[in-house]
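Novice: Pasting the sequence and the predicted coordinates here, then a few questions.
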Amino acid sequence: MPLTGQYKYVGPAELRGRLVAVDAVVVAASAALDGWLAGRDRGELVEPFTFVIALDGSLRLAPRRGEHVALAEGRDVLAAGEMAFARAETGWCVVEVTNQSTGYCPDPDCWPAVATALDRAGVQHPGGFTEEITFRRCPTCGERNIVRDGDFTCALCGGALPPHWNFTTN
């Protein structure tokens, strides 16, 4: 399955300028995920984790308080969002996964990059995003928007949002 395009960081410039090291892991195998999740406290395990798929196809995870751009070290990504885990017979499995990242605003068609990274690491997953987020940039005011209930109206200026994903990719 081919990987999708690259997503540039489109969030606030001040976040990109503060690339603080995060408590992160690169998941190359399920054993790395098992060890990292075993070190999480109970409070972290009940909420989703921040993830990016780096340009080399690797899955990077951090606690939810981490910014996607910091996790990606300021670089472009193949996908970004949030991921939740549960114990399975053979370790941990993904039970929820979204493309929720207002820093990268990835289109739902980035799923193949996520699936490839999880498959390569041997981590079970639901086979698609459990919630797909539709992002659009307002051509009138430039604001990043999440489209809710099919309403393609800018939340800031009331302008019409385009029907197709319109953030810059490489």
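Specialist: Good, I have the coordinates. Numbering: from 1, shown residues only.

Novice: Could you use CA atoms for every contact and neighbour count after this?
Specialist: Fine.

Novice: OK, contacts around residue 135?
Specialist: The neighbourhood of residue 135, defined by C-alpha atoms under 8 Å, 6 or more residues apart in numbering, consists of 105-107, 144-147, 165.

Novice: can you pick the most crowded of the residues you listed?
Specialist: Neighbour counts for these peak at residue 106, which has 31 neighbours (criterion: other C-alpha atoms under 10 Å).

Novice: Report the contact partners of it.
Specialist: So, once contact is read as C-alpha under 8 Å, 6+ apart, residue 106 ends up touching 7, 79-80, 99-100, 135.

Novice: could you measure it against residue 94, distance?
Specialist: Distance from residue 106 to residue 94, counting by C-alpha to C-alpha, to the nearest Å: 19 Å.

Novice: just residue 54 next, same as before
Specialist: As for residue 54, its distance to residue 94 is 18 Å (criterion: C-alpha to C-alpha).

Novice: So which of these two has more stuff around it?
Specialist: Neighbour comparison, residue 54 and residue 94: the larger count goes to residue 54, with 22 against 18 (by other C-alpha under 10 Å).

Novice: Below is structure B, check it against A:
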Amino acid sequence: MTRLNRYRYVGPAEILARQVDPVGMVIADTRGALDTWFDDQRATGLAEPATFVVDLHGTLRVAPRQSEHVACAAGQDVLAAGEISFAASNIGYSVQAVSNQSTGYCPDPDCWPAVAEALDRLGMPHPGGFTAALTFRRCTACGERNIVRDGDFACALCDGVLPPHWNFGPA
């Protein structure tokens, strides 16, 4: 088994303070929970990616895209976080796209094995890796959270040099 990192919430404290009720739906099987998810999406007219986390038990939780990842995770640490799109067919569900895009947890792309294990346990076909992988770094000069773009390890706020390795505290 792959050693999985644990990610704590690193986003704004005021967002964490607002998270009272968990909004993440546990996906324990590909029948009932995802059927309910798709029914809810159709009812609200939303056909967009979902917010997701893989909790510390390796369980996939999803919430509407407008939800904060920390709310999806019920305020807890996670093994992975990002956005996910499902496709439905007459034989079940599959993952169409998946990323580690979460500025609340800023997970490194190396969290993919946690996502894959959760999806594999559900028997859900997936792309085998993030379809969009983001690299997050905290600026050691000003403390700003950054997304590294095009290999440019420079802070978007102060132009400081970003470290080559994930640096948001103990993983």
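Specialist: Arrived safely, thanks for sending. Nothing here was measured: the structure is a model prediction, and the numbers come from that model.

Novice: which residues in the first structure form strands?
Specialist: With DSSP state E applied, the first structure shows strands at 25-27, 49-53, 59-62, 79-88, 91-98, 134-137, 144-147, listed in chain order.

Novice: Just say which of these is most tucked in.
Specialist: By mean neighbour count, with neighbours taken as mean count of other C-alpha atoms under 10 Å, strand 49-53 ranks first of the strands of the first structure at a mean of 27.

Novice: Go through the strands of the first structure and name the closest to residue 125 of the first structure.
Specialist: The stretch from those with the least distance to residue 125 of the first structure (C-alpha to C-alpha) is strand 91-98; that distance is 4.7 Å.

Novice: now for the closest one, which elements pack on it?
Specialist: Using 3 or more C-alpha pairs under 8 Å, 6 or more residues apart in numbering; DSSP states H and E as the contact criterion, the secondary-structure elements in contact with strand 91-98 of the first structure are helix 30-38, strand 79-88.

Novice: which residues of the second structure fall in helices?
Specialist: Counting by DSSP state H, the second structure forms helices over residues 13-18, 32-44, 69-72, 112-122, given from the N-terminal end onward.

Novice: re the thing from before, of the strands of the first structure, give the one that comes closest to residue 117 of the first structure.
Specialist: Minimum separation from residue 117 of the first structure across the strands of the first structure (C-alpha to C-alpha) falls at strand 59-62, 5.8 Å.

Novice: Tell me which residues are up against the closest one.
Specialist: Contact with strand 59-62 of the first structure is made by 22-28, 49-54, 71-72, 114, 117-118, as judged by C-alpha under 8 Å, 6+ apart.

Novice: mean deviation of that strand from the second structure?
Specialist: Here the mean offset of strand 59-62 of the first structure against the second structure after fitting is 0.3 Å, by mean C-alpha distance after the TM-score superposition for the first structure.

Novice: Show me how far that strand is from its chain's centre.
Specialist: Between the centre of strand 59-62 of the first structure and the centre of its chain there are 9 Å (C-alpha atoms, centre = their mean, to the nearest Å).

Novice: for stretch 106-124 of the first structure, same thing?
Specialist: Here the centre of stretch 106-124 of the first structure is set off from its chain's centre by 10 Å, with C-alpha atoms, centre = their mean.
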